[in-house]
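Undergrad: got a predicted model here, sequence first, then my questions.
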Amino acid sequence: MEVGVDWDQCEANGVCAGIAPDVFELNDDDELIIADGPVPADREDDVRDAVAQCPKAALFAKE
């Protein structure tokens, strides 16, 4: 699984970073950073949860 973001929708609310901080983080300028590469198998459920809870529906998972 990989995760992507619609940068036009993302407001960097940080909900995703709270759910899966090893995959999502906000930098010092409050910009979203997504870890490179595929999501580790043991983190997929949390990433799906982060995608579902994004307030702007800016995140998407690619299986």
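TA: Now that the structure is in, tell me what you want to look at.
Undergrad: C-alpha from now on. contacts and neighbour counts both.
TA: Noted.
Undergrad: ok, the closest residue to residue 46 other than its chain neighbours - contacts?
TA: Among residues not flanking residue 46 along the chain, residue 20 sits closest, at 6.0 Å (C-alpha to C-alpha, 6 or more residues apart in numbering). By C-alpha atoms under 8 Å, 6 or more residues apart in numbering, the contact list for residue 20 reads 43, 46-47, 50.
Undergrad: would you turn those into a markdown table with neighbour count, secondary structure and distance to residue 30?
TA: Formatted as a markdown table, those follow (neighbours: other C-alpha atoms under 10 Å; DSSP: H, G, I helix; E, B strand; the rest coil; distance: C-alpha to C-alpha, whole Å):
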| residue | neighbour count | secondary structure | distance to residue 30 |
| --- | --- | --- | --- |
| 43 | 13 | helix | 23 |
| 46 | 15 | helix | 21 |
| 47 | 27 | helix | 20 |
| 50 | 24 | helix | 17 |
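Undergrad: take a look at this one as well, against the first:
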Amino acid sequence: MRIEADRDRCEGLGMCEAMAPDFFEVGDDGRVVVHEEHPDEEHRQDLTAAVDACPVLALKLRD
């Protein structure tokens, strides 16, 4: 699994960080920072919730 983040689309609303703070952070530039691009499968549920919570659809999970 791989996390993809479209930093150009990101508006820094922080929903991903609220849902999965171990994996996402709103950086100093107001855009998402992905801490672990290839997370373990055991985190899929939390990451799916975080991706689905993004109101501007800036995040994707790829297999």
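TA: Alright, I've got the coordinates. The structure displayed is predicted, hence computed values, not measured ones.
Undergrad: quick check: TM-score for this pair?
TA: The TM-score (TM-score structural alignment, normalised by the length of structure 1) is 0.84; 63 aligned residues with a C-alpha RMSD of 1.4 Å.
Undergrad: which one among the contacts of residue 20 of structure 1 gets closest to residue 28 of structure 1?
TA: Closest approach to residue 28 of structure 1 among the contacts of residue 20 of structure 1 (C-alpha to C-alpha): residue 50, at 20.7 Å.
Undergrad: could you check how far residue 40 of structure 1 is from residue 13 of structure 1?
TA: 23 Å (C-alpha to C-alpha, to the nearest Å).
Undergrad: please read the previous query as pertaining to residue 61 of structure 1.
TA: As judged by C-alpha to C-alpha, residue 61 of structure 1 and residue 13 of structure 1 stand 18 Å apart.
Undergrad: so which strand or helix has residue 33 of structure 2?
TA: strand 32-34 (DSSP states H and E).
Undergrad: picking up where we left off before, which of the contacts of residue 20 of structure 1 are also in contact in structure 2?
TA: Among the contacts of residue 20 of structure 1, the ones whose aligned partners also touch in structure 2 (both residues aligned by TM-score structural alignment, their matches' C-alpha atoms under 8 Å) are 46-47, 50.
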